[in-house]
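K.L.:
what's the 3D shape of this:
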Amino acid sequence: MKKLAFAGLLSLVMAVPAFCHPPKAIDLKLGDAGMLTVTITHQVKDPAKHYIDDVKVEVNGKKAVVQLFSVQTDKDTQTAVYLLHGLVKGDKIKVSADCNKGGELSKELLVP
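P.N.:
Next up is the predicted model:
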C-alpha cells in the first residue's frame, strides 16, 4: 500500500512541471522619449488561470518598474508599455517575466 501511495505521489509531482513553463520569448522595443514596449510570448489555454504574473524592469541594475498581473492579455502574449525617464546611450535595460505556475525569462537591451 505504501508503494502504491508513493508511486501515486511521485507521478503527481512529475506531472506538475508539464503544466508549468517559462515565457517563450520577450520582445523589447524602445521608442521615443523612453517608451519601452514589452511583449512576452507565453502560450496558455486559459489566460485567467495561467498567466505572466509579474514583470520587472531594471535600468543599470536598479529596479525601475515592478508590475503585477492577475490575468494575461490573451492566450499568446502579455503586453505592457513603460515610460523610462532619463535614459542615455549605453544604459542597460533588463526585463524579467514570471509565470504564475513557475518559470522565468529575462532579456536585456542596450540603449542605442
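K.L.:
Every contact and neighbour count from this point should use C-alpha atoms.
P.N.:
OK.
K.L.:
gap between stretch 29-40 and the chain center?
P.N.:
Its chain's C-alpha centre and that of stretch 29-40 lie 16 Å apart, by CA atoms, centre = their mean, to the nearest Å.
K.L.:
what residue is smack in the middle of this structure?
P.N.:
Ala97 (1.9 Å; CA atoms, centre = their mean).
K.L.:
From what I see, that one and Pro23 are in contact.
P.N.:
Yes. If you go by CA atoms under 8 Å, Ala97 and Pro23 touch, sitting 7.1 Å apart.
K.L.:
next up, for comparison:
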Amino acid sequence: MRTMRVRYPVLLALTFLLICGIAIAHSPSDMRLDYDHGLGTLLVSVTHQVDDSSTHYVREIVIQKNGVTVDTVTYASQPSRETFTYSYPVTLEPGDVARVTARCNIGGSITREYTRPAAQGQPATAIPTTPSMAPAPWVVHAALLLTAILLLLGVAILPTYGKGIAGWYRIHTALAMVGGILAIVAIAMVFGPIPSGIIRNAWDAHVALGLVVLVLLLCTLGAGIYRKWAGGYKGQVRTVHLWLGRVLAVLLLVNIALGLSAVGLLG
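P.N.:
Down below sits the predicted model:
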C-alpha cells in the first residue's frame, strides 16, 4: 500500500505534465510569404513538422488585406509532414499589406505579413511575428477532462485497494472534489464559441452527453456527501454512489470518443 501511495501521485503528475506539453508544442514553426505579380497569387509556405499529417495538421489559413479578412480556408489534413505551399488568388496593389495566420488543429498559430513594394524593383518586405503557442480551447478542454478522469480513477480505486493507506478516505474525498471541479470547468467550456473545422453532428452529441455527464457527476458527488447523514440507509446510499460512479466513468469515456470524433482525431 505504501508503494501505491507513492506511485499514484507521481503517475498523475507525469501525466499532467505530458498533457501540458502536448497542449503547447504544436504551433507551426515557420511561414514564408511571396507574391506572384503576374498571376496575382499569394504564395504561403508553412513549416509544420508532424508525425501524421492526417490527424495533426494546419487546419486554417486566414488571409487579411490591409487589415480586412479576404479569405479563410479550412483543411482536414496537410499535404506534407514538414513544409508545404498553398497559393491563394489575392490582388495586391503597390503598398498593400497581406497578413496571413496559419492555425494548427491541435493548438498554436503563426502569423506573417507581406508588403508589396511601391516601386518596381524595390524589394518586398516580410514582417515576421512570433508563433503563438497558445493551445486551442478544445485542447485545454480535453486536458482538463483527462486530468479529471485520472483523479476520479483514483477515487474509484481507493475504496477497493487503498483502505490500508492512512487517511485514505480524506484522499478519496479530496480527489473526488478536485476531479469534480476540473470536470465541471471542462464541461462548461463547451458553451463557449464553437471551434472551426469541427464535425457538427458529433460536436452536438458531445455537448448533449456532456450535460448528462455533468448531472450524473453532481449526483455522484452528492450521494457521496449525503452518505454521512444517511443513518440506517448508509449501505443503500453507498450502493447508489458506487453505481453512479461506474456509469459516470463509462459515459465519460464515450464522451471523450465523441469529442475526438468532433475534431477529426477519431475516425
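K.L.:
just to revisit the earlier point, give me the aligned partner of the residue nearest to the centre of the first structure over in the second structure.
P.N.:
Correspondence of Ala97 of the first structure to the second structure, assessed by TM-score structural alignment: Ala102.
K.L.:
re earlier: for the residue nearest to the centre of the first structure, give me its contacts.
P.N.:
Pro23, Ile40, Ile52, Asp53, Asp54, Val55, Lys56, Glu104, Leu105, Ser106 (CA atoms under 8 Å, 6 or more residues apart in numbering).
K.L.:
ok, it to Lys2 of the first structure distance?
P.N.:
Distance, Ala97 of the first structure to Lys2 of the first structure, using CA to CA, to the nearest Å: 40 Å.
K.L.:
so the top helix by length along the second structure corresponds to what in the first structure?
P.N.:
If you go by DSSP state H, the second structure has its longest helix at helix 234-262. The counterpart of helix 234-262 of the second structure in the first structure, using TM-score structural alignment, is absent.
K.L.:
Met19 of the second structure in helix, strand or coil?
P.N.:
Actually, residue 19 of the second structure is Ile rather than Met. Counting by DSSP: H, G, I helix; E, B strand; the rest coil, the backbone at Ile19 of the second structure sits in helix.
K.L.:
Aligned counterpart of it in the first structure, please.
P.N.:
Under the alignment by TM-score structural alignment, Ile19 of the second structure pairs with Val16 in the first structure.
K.L.:
Would you mind measuring from that match to Ala33 of the first structure?
P.N.:
Relative to Ala33 of the first structure, Val16 of the first structure is positioned 43 Å away (criterion: CA to CA).
K.L.:
Spell out the residue ranges of the helices in the first structure.
P.N.:
Applying DSSP H to the first structure gives helices spanning 2-19.
K.L.:
got it, and the stretch 101-250 of the second structure?
P.N.:
Along the stretch 101-250 of the second structure, counting by DSSP state H, counting those that start in this stretch, helices occupy 137-161, 168-188, 200-226, 234-262.
K.L.:
follow-up on the earlier one: packing partners of the longest helix of the second structure?
P.N.:
With contacts defined as 3 or more CA pairs under 8 Å, 6 or more residues apart in numbering; DSSP states H and E, the packing partners of helix 234-262 of the second structure are helix 137-161, helix 200-226.
K.L.:
Buried residues of that helix, list them for me.
P.N.:
Buried residues in helix 234-262 of the second structure, counted by 16 or more other CA atoms under 10 Å: 234, 237-238, 240-242, 244-245, 248-249, 251-252, 255-262.
K.L.:
rewinding a little: would you format the helices of the stretch 101-250 of the second structure as a markdown table with distance to Pro128 of the second structure included?
P.N.:
Below are the helices of the stretch 101-250 of the second structure laid out as a markdown table (distance: least, CA to CA, whole Å):
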| stretch | distance to Pro128 of the second structure |
| --- | --- |
| helix 137-161 | 25 |
| helix 168-188 | 34 |
| helix 200-226 | 35 |
| helix 234-262 | 33 |
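K.L.:
follow-up on the earlier one: which neighbours do Ala97 and Pro23 of the first structure share?
P.N.:
Shared between the contact lists of Ala97 of the first structure and Pro23 (criterion: CA under 8 Å, 6+ apart) are residues Ile40, Ile52, Glu104, Leu105.
K.L.:
Looking at those residues, which is nearest Gly90 of the first structure?
P.N.:
Nearest to Gly90 of the first structure among these is Leu105, at 22.2 Å by CA to CA.
K.L.:
In the first structure, what range does stretch 182-191 of the second structure match?
P.N.:
Across the first structure, nothing matches stretch 182-191 of the second structure (TM-score structural alignment).
K.L.:
For that stretch, which outside residues touch it?
P.N.:
Val140, His141, Ala142, Leu144, Leu145, Thr147, Ala148, Ile149, Val207, Gly210, Leu211, Leu214.
K.L.:
Nearest residue to the first one in space, please, no chain neighbours.
P.N.:
With CA to CA, 6 or more residues apart in numbering as the criterion, Val140 of the second structure has its nearest non-adjacent residue at 7.1 Å, and that residue is Ala23.
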